[in-house]
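Student: show me the folded form of this:
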Amino acid sequence: MKAMIQHNSIAVLTSKRAEIKDPEAKKLAEEIMEAQLRDIAQMKMIIYRLENQKEE
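Tutor: Model (predicted):
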């Protein structure tokens, strides 16, 4: 999952750095970035939970 965070982070960086002029394409890049950031946050929470759960 940690590798997935890196992968999603690259998508966010690419979307931020893109010099997109077309409004539709720009909106799509923004939506991709928002979705990736949500996914990263969720993955971090899962990793935290798994790393800190007590052995049962």
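Student: going forward, measure contacts between C-alpha atoms and count neighbours the same way
Tutor: Fine.
Student: from residue 2, how far out is residue 28?
Tutor: Taking Cα to Cα, to the nearest Å as the measure, residue 28 falls 25 Å from residue 2.
Student: go on, residue 47?
Tutor: From residue 47 to residue 2 the distance is 8 Å (Cα to Cα).
Student: one more, for comparison:
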Amino acid sequence: MSRARKPFIPDRQVALWIGYGGIIIGAVALWDAYEGRGRRRPFATKLLPGG
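Tutor: Below is the predicted model of the structure:
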């Protein structure tokens, strides 16, 4: 039986907030890079969360 490794972020709630915050910041950055500047997004970015 293998042992589970210790989580990088011990508190689950903090890990969730960091993860969701990263998705939101990434979606805003992608929007700003393309739609905010009047450019079309590459097809691959439409498959990303928040895309």
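Student: for the residue positioned nearest the centre of structure 1, what are its contacts?
Tutor: Centrality entry for structure 1: nearest residue to the mean C-alpha point is residue 36, 2.7 Å, by Cα atoms, centre = their mean. Residues near residue 36 of structure 1 by Cα atoms under 8 Å, 6 or more residues apart in numbering: 8, 9, 11, 12.
Student: from the chain's centroid, how far away is the strand or helix carrying the third one?
Tutor: Applying DSSP states H and E as the criterion places residue 11 of structure 1 in helix 2-17. If you compare the mean C-alpha spot of helix 2-17 of structure 1 with that of the full chain, they lie 6 Å apart, counting by Cα atoms, centre = their mean, to the nearest Å.
Student: what does residue 18 of structure 2 align to in structure 1?
Tutor: Using TM-score structural alignment, the partner of residue 18 of structure 2 in structure 1 is residue 29.
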